[in-house]
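Participant: Sequence plus the predicted model coming up.
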Amino acid sequence: MKEKGCMKCGSTDAGQKEVAMTGTGLSKLFDVQTNQFIVVYCKDCGYSEFYNKQASKASNILDLFFGG
């Protein structure tokens, strides 16, 4: 059975934040932040994974981060 925890250090202490980023082309030129993500990060080593906010609504993101 696979151990759950951070892929780099094995810690189970994680946090999450929402971030928005610009795309390319005109959205970058006008600083339109159209891409929204949820970032899950390890509070011990800082390892981070980005998940598309729209695609992640139906699942538990922390379970994805810990390999659940």
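Facilitator: Sure, I can see it. Numbering: from 1, shown residues only.
Participant: all contacts plus neighbour counts: C-alpha atoms, from now on.
Facilitator: Fine.
Participant: Now do the strands in the protein.
Facilitator: Under the criterion DSSP state E, the chain contains strands at 14-21, 35-42, 48-52.
Participant: Looking at the ones you listed, spot the one closest to K8.
Facilitator: Nearest to K8 among the strands of the chain is strand 35-42 (9.0 Å), distances taken as Cα to Cα.
Participant: and here's the other structure:
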Amino acid sequence: MANQGCIKCGSKDAGQKEVAMTGTGLSKMFDIQNNQFIVVYCNNCGYSEFYNKKASASSNILDLFFG
């Protein structure tokens, strides 16, 4: 399948970052950031998608973003 680009604007200029977030309950109360994600974002329009870091570690995230 050919790379389609961003689903919002068609740009092929993307970046990615790793982020961590708190959950609920005690982890939120103590600010324990145990949920880790990779965020892929379009540098042109800002559209973003979150991918679970553990589930997506073996795949190419940018390929998933571009379809």
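Facilitator: Sure, I can see it. Everything quoted here is computed from the prediction, not taken from an experiment.
Participant: Rebuild the strands of structure 1 as a markdown table, extending it with distance to F66 of structure 1.
Facilitator: Below are those laid out as a markdown table (distance: least, Cα to Cα, whole Å):
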| stretch | distance to F66 of structure 1 |
| --- | --- |
| strand 14-21 | 9 |
| strand 35-42 | 10 |
| strand 48-52 | 11 |
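Participant: what's the most buried one of those strands?
Facilitator: Of all those, strand 35-42 carries the top mean neighbour count, a mean of 19, counting by mean count of other Cα atoms under 10 Å.
Participant: what's the angle between that one and strand 48-52?
Facilitator: 150 degrees (axes from the mean of the first three to the mean of the last three Cα atoms, to 10 degrees).
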